[in-house]
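**Student:** for reference, the sequence and a predicted model appear below.
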Amino acid sequence: MNIIQTVDAIQNKHKPSLETGIDLVPWTLPTIPEIPHWHDTLEICYCVSGKGVFYFIDRQYDITTGDLIIVNNVERHTSKSYRGDPCSNLFLFFHASTIEQLDYNLLRPFIYNRSRFTHKIPSHLPVARQIGELMLRMQEELLAKRPAHGPLIKSMLFQISSLLLRHYHVETSDMWHRFYNKYATLRTGLSYIQSHYHEPISLDHVAKAMSLSPSRARHLFPEVIGEGFKTYLTHLRVQAAQRLLVQTDLSVEDILGQCGFQSASSFYRDFQKLVKETPLSYKKRLSSSEHPQRFT
C-alpha cells in the first residue's frame, strides 16, 4: 500500500451499510475538542447522558440528556464533554442519497441558510424525544439482527427525516430550491477536493470540476458553508496530517508532502495555527493516549 492509499485508508469516514443505510456510533465526547472537521455523511447526535458542547464556525450549543444536534456534510464542527460530566451520545450517520431517493425534500433540514438555522433541538420538544426513541430502537435492531432488521431500520431513518422536515419547515422553506441547487453544485467541488487534496490544486481546478467560473466558485464556498475555498482545503489537509501522525510511522516530511503541503514552512505554520501545537508534540501526545483520536 503506498502513502496516498494509506491516507485514504485512515480517513475514518463513517460507512453506512447497504443493508441498513446507516452507521450508528455510541461515543463519549473528549474533554478537549479536536480540530473542527466534517464528514461525507449527514449526522444526527442524540445525547444519552452528561453535558457537552458543539462548536460550529460562528456559534456553539450546550447539550445535555435528550438534546439533538443536526449536522450536514459540508459544515465544519467539533465538540467536547464538560469536565466531571462526560457527554455520552449516539451518532447517526447516513448518506444524503439514502433519503433523497425517497423524497429529496427530506434533505431540507440538512441544506440550510446558516444565518437562520438552529442546529440544536432541545430535549423538552416532543420531536427530540420521538427521534431519540427511534435512534435507540435502531440500536436495538442492530444488536439483535432479527430478520428484516435492515428494511425496518431504513424505515426508521425515513421517519426521523420526516420528523426533522416537519420541525424545520419554517427555517428551511424560504427559497430552498435555489439553495439546494447551490449545495448540489458545491458538493461536486467538495468531492473533487476530497479526491485531490494531496495534489497542488487551486480554485481554478475546483471551479472547472463544478463547471463554474473561478469568480463564481469563490463566492459559492462562503454562501453555502460559511468559509472560503482556501480555508476549507487547509483544514482538510491538516486533518489528514493529524491522522497520519497518530496512526502511521511515516516521517513528518512524507506526511506533509502526501497531504498536499508545498513546503515544510507552510505545513508547520498551518498545523500550529489550527491545532495549537507542533506536529511532533501532537503525535507524542495522541500516540501515548489510551483513547485514540476519533473525529465525530
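**Tutor:** Perfect, thanks for sending it.

**Student:** contacts and neighbour counts: CA atoms only from here.
**Tutor:** Noted.

**Student:** right, and the helix or strand after the longest helix along the chain?
**Tutor:** The residue-count maximum for a helix in the chain (DSSP state H) belongs to helix 176-196. Reading on from helix 176-196 to the C-terminus, the next helix or strand found by DSSP states H and E is helix 203-209.

**Student:** starting at the chain centroid, how far to whichever helix or strand comes after that following helix?
**Tutor:** Sequence order places helix 214-225 as the next helix or strand after helix 203-209, per DSSP H and E. Counting by Cα atoms, centre = their mean, to the nearest Å, helix 214-225 is centred 20 Å from the centre of its parent chain.

**Student:** quick one: list the elements packing against helix 214-225.
**Tutor:** helix 176-196, helix 203-209 (3 or more Cα pairs under 8 Å, 6 or more residues apart in numbering; DSSP states H and E).

**Student:** run through who's touching that helix.
**Tutor:** With contact meaning Cα atoms under 8 Å, 6 or more residues apart in numbering, helix 214-225 is reached by 74-75, 113-114, 179, 182-183, 186, 203-204, 206-208, 210, 227-229.

**Student:** before we move on, back to that, A96: which of the helices and strands packed on helix 214-225 is closest?
**Tutor:** For A96, the closest of these is helix 176-196, at 10.8 Å, according to Cα to Cα.

**Student:** what angle separates the closest one from helix 214-225?
**Tutor:** Using axes from the mean of the first three to the mean of the last three Cα atoms, to 10 degrees, the inter-axis angle of helix 176-196 relative to helix 214-225 is 110 degrees.

**Student:** now do the strands in the stretch 1-150 of the chain.
**Tutor:** Assigned strands in the stretch 1-150 of the chain, in chain order: 23-28, 42-49, 51-56, 60-64, 68-71, 77-81, 88-94, 120-121 (criterion: DSSP state E, counting those that start in this stretch).

**Student:** tell me what the second one is packed against?
**Tutor:** Put plainly, it is strand 42-49. Using 3+ Cα pairs under 8 Å, 6+ apart, strand 42-49 sits against strand 60-64, strand 68-71, strand 88-94.

**Student:** try 7 Å
**Tutor:** Contacts defined by 3 or more Cα pairs under 7 Å, 6 or more residues apart in numbering; DSSP states H and E place strand 42-49 against strand 68-71, strand 88-94.

**Student:** pull the residues that contact it.
**Tutor:** By Cα atoms under 7 Å, 6 or more residues apart in numbering, the residues outside strand 42-49 that reach it are 64-73, 87-96, 132.

**Student:** the strands of the stretch 1-150 of the chain: which one's closest to L107?
**Tutor:** In terms of Cα to Cα, the element of those nearest to L107 is strand 42-49, at 9.6 Å.

**Student:** can you pull the buried residues of the closest one?
**Tutor:** Within strand 42-49, the residues scored as buried using 16 or more other Cα atoms under 10 Å are 42-49.

**Student:** okay, pairing it with this:
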Amino acid sequence: MLTFTEKLAIFPKEGFSVQGTYEYTRDNHRLPACWKTENDACEPHFHSSIEVLYVLKGQIRAALNGRPALVGEGEFLISPSYTVHYYQTEAYSYAYVLTIPTEAIPSYKSFLSKKTFANCCCKDRSGGEMRHCLEALNRLTLEGEEESIRRLNTIKGYVYVLFGLMLEESGVQDVSENQNTSLAKDILTYLQAHYQGDLTLDALAQTFGYSKSRFSHLFHEYFGSGISEYVNTLRCKAAAEALARHEVSMVEIAMGVGFESARTFYRAFKRCYGMTPSQYASRHTAGKVYRPGAAGGKSIFG
C-alpha cells in the first residue's frame, strides 16, 4: 500500500491543489466562465482574470484589496486583474459570478494595463441589458458546449457589450498599486506554498520584515481574519478535495494538509463546512467540491 506522502507525489496538483490565494487554475482558462451561486462565500484570492459579481437577490459582503463593500440586489462588483478579493453571505444571496480572462478581450487588454475601474461597486442602471448579457453568458459557457466559431464569437460579443456597460457605470482611473497591495499578494502566494507546514505569527512576521503586532494588523485588515483561521481554511479546502478524490484515512488527510491532530482537523473542518469530514465524504458527488461556508458552515471572512 502506498504511503500518504507517496500518494501526494502521484496526485500533487489534482488532489491537493488549493484554489484560494493565487488561483493558478483560474488563469489556465482561455474562455470566460459564468455561473449562478447561492449564499456565496470564498476566501481571499486573486488571479489575472477580471471577476464580476452581480447580486440577483440578497446581499454579499466583499472586500477588494482590504476595502470593504456591500453589494445589494441589482448591484455588481468588479474585481480587476490581480486584485485580492473575497465574499461573504451573512443571511442569503443569489448571484452571478463571471470571470473574464484578459486574453478574451484583446481590445481592452492594453487599455487595462494603464487604467482600471474608478468605482468597483455600482448599481446596474442598464435597464436589463446587463442581466441579459449574464444570462446569455451563463448559458453559453456551460461545460460540455461545443467550441464552435459561432459560439465563441457570440460569447466574445456579449462580453464586450457587458464590459462597455460596466465601464459606463464605473468610470476609469489610472492604475496605482500601493505597497500594501503588493504585500497582500506576496503573503497569499507564500501561504499557498507553505500552508502544509508549521506557520506561526513569529515566523511570518520575520519573513516579511514586520513586527508581530504590525503584521497581524495588516493581515486582518486585508483578509478579514486571523492568520490561524485563514491557514486552517486553506488546509480544510485541501482536505475536502482529498476526501473527494482519494481513498485515504481521515488521519492521513489531516496530517497531510498540515493539522497537528485529527481532533483539530475535525473541529476546523466542521467550522468551515458545517459538517464533519465523514459527512462531507458521504455527501460528495463526482465533480462537486463545496466552498468553505457554502454548506452551512461558518466562513471566517466578514
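**Tutor:** Alright, I've got the coordinates. Being a predicted model, the structure only gives us computed values, none of them experimental.

**Student:** need the strands of the stretch 1-150 of the first structure in CSV with distance to L165 of the first structure, can you?
**Tutor:** Shown next, in CSV, are the strands of the stretch 1-150 of the first structure (distance: least, Cα to Cα, whole Å):
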stretch, distance to L165 of the first structure
strand 23-28, 21
strand 42-49, 13
strand 51-56, 21
strand 60-64, 21
strand 68-71, 12
strand 77-81, 22
strand 88-94, 16
strand 120-121, 13
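
**Student:** closest one to D254 of the first structure among these?
**Tutor:** D254 of the first structure lies closest to strand 77-81 among these, at 27.1 Å (Cα to Cα).

**Student:** to what extent does the closest one diverge from the second structure after superposition?
**Tutor:** Strand 77-81 of the first structure: mean distance to aligned residues in the second structure after superposition is 7.3 Å, counting by mean Cα distance after the TM-score superposition for the first structure.

**Student:** how far does that strand sit from its chain's centre?
**Tutor:** Counting by Cα atoms, centre = their mean, strand 77-81 of the first structure comes out at 11 Å from the chain centroid.

**Student:** kindly report the same for stretch 203-212 of the first structure.
**Tutor:** That offset, for stretch 203-212 of the first structure, works out to 23 Å (Cα atoms, centre = their mean).

**Student:** hmm, who's touching that stretch?
**Tutor:** For stretch 203-212 of the first structure, using Cα under 7 Å, 6+ apart, the contacting residues are 185, 188-189, 192, 213-214, 217, 229.

**Student:** buried residues of it, list them for me.
**Tutor:** Here stretch 203-212 of the first structure shows 203, 205-207, 209-210, 212 as buried, counting by 16+ other Cα under 10 Å.

**Student:** next: stretch 19-30 of the second structure.
**Tutor:** Buried residues in stretch 19-30 of the second structure (16+ other Cα under 10 Å): 19-23, 26-27.

**Student:** so L137 of the second structure makes contact with T154?
**Tutor:** No: under the criterion of Cα atoms under 7 Å, L137 of the second structure makes no contact with T154, lying 8.9 Å away.

**Student:** neighbour count winner among these two?
**Tutor:** L137 (23 against 15; other Cα atoms under 10 Å).

**Student:** ok, that one - contacts?
**Tutor:** 34, 155.

**Student:** relative to H205 of the first structure, how far out is the aligned partner of E221 of the second structure in the first structure?
**Tutor:** E221 of the second structure maps onto E223 of the first structure when the alignment is built from TM-score structural alignment. For E223 of the first structure, the distance to H205 of the first structure equals 19 Å [Cα to Cα, to the nearest Å].

**Student:** count of neighbours near R150 of the second structure?
**Tutor:** Using other Cα under 10 Å, R150 of the second structure has 10 other residues around it.

**Student:** helices or strands next to the longest helix of the first structure in the packing?
**Tutor:** So helix 176-196 of the first structure, by 3+ Cα pairs under 7 Å, 6+ apart, packs with helix 203-209.

**Student:** which position in the first structure aligns with Q196 of the second structure?
**Tutor:** Match for Q196 of the second structure (TM-score structural alignment): H198.

**Student:** now do the contacts for that match.
**Tutor:** 258-260.

**Student:** which one in the first structure is furthest away from the centre?
**Tutor:** P147 (31.3 Å; Cα atoms, centre = their mean).

**Student:** number of nearby residues for H39 of the first structure?
**Tutor:** If you count neighbours by other Cα under 10 Å, H39 of the first structure ends up with 21.

**Student:** neighbours of the nearest residue to T37 of the second structure once chain neighbours are set aside, how many?
**Tutor:** Once flanking residues are discounted, T37 of the second structure sits nearest to A95: 5.4 Å by Cα to Cα, 6 or more residues apart in numbering. By the criterion of other Cα under 10 Å, A95 of the second structure has 24 neighbours.

**Student:** what angle sits between the helix of greatest length in the second structure and strand 33-38?
**Tutor:** Ranked by residue count and defined by DSSP H, the top helix of the second structure is helix 149-170. Direction vectors for helix 149-170 of the second structure and strand 33-38, defined by the same axes, to 10 degrees, enclose an angle of 60 degrees.

**Student:** buried ones in helix 149-170 of the second structure?
**Tutor:** The neighbour-count check on helix 149-170 of the second structure (16+ other Cα under 10 Å) flags 152, 155-156, 158-160, 162-163, 165-166, 169-170 as buried.

**Student:** what about that helix, distance to the chain center?
**Tutor:** Mean-position distance between helix 149-170 of the second structure and its chain equals 23 Å (Cα atoms, centre = their mean).

**Student:** next SSE after that helix?
**Tutor:** strand 172-174.

**Student:** coming back round to it: reformat the buried residues of strand 42-49 of the first structure as TSV; add distance to K283 of the first structure.
**Tutor:** Listed next are the buried residues of strand 42-49 of the first structure as TSV, based on distance: Cα to Cα, whole Å:
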residue	distance to K283 of the first structure
L42	29
E43	28
I44	30
C45	28
Y46	31
C47	30
V48	31
S49	31
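
**Student:** and the gap between E247 of the second structure and Y160 of the second structure?
**Tutor:** From E247 of the second structure over to Y160 of the second structure (counting by Cα to Cα), the distance is 45 Å.

**Student:** cool, and T154 of the second structure?
**Tutor:** T154 of the second structure is 10 Å from Y160 of the second structure, by Cα to Cα.

**Student:** K288 of the second structure too?
**Tutor:** Using Cα to Cα, K288 of the second structure is found at 30 Å from Y160 of the second structure.

**Student:** and for L70 of the second structure?
**Tutor:** Taking Cα to Cα, one finds L70 of the second structure at 26 Å from Y160 of the second structure.

**Student:** same check, this time on D124 of the second structure
**Tutor:** D124 of the second structure is 16 Å from Y160 of the second structure, by Cα to Cα.

**Student:** number of residues surrounding the residue nearest to the match of Q196 of the second structure when sequence neighbours are not counted?
**Tutor:** With sequence-adjacent residues excluded and distances taken as Cα to Cα, 6+ apart, H198 of the first structure is closest to G260, at 3.8 Å. Using other Cα under 10 Å, G260 of the first structure has 22 neighbouring residues.
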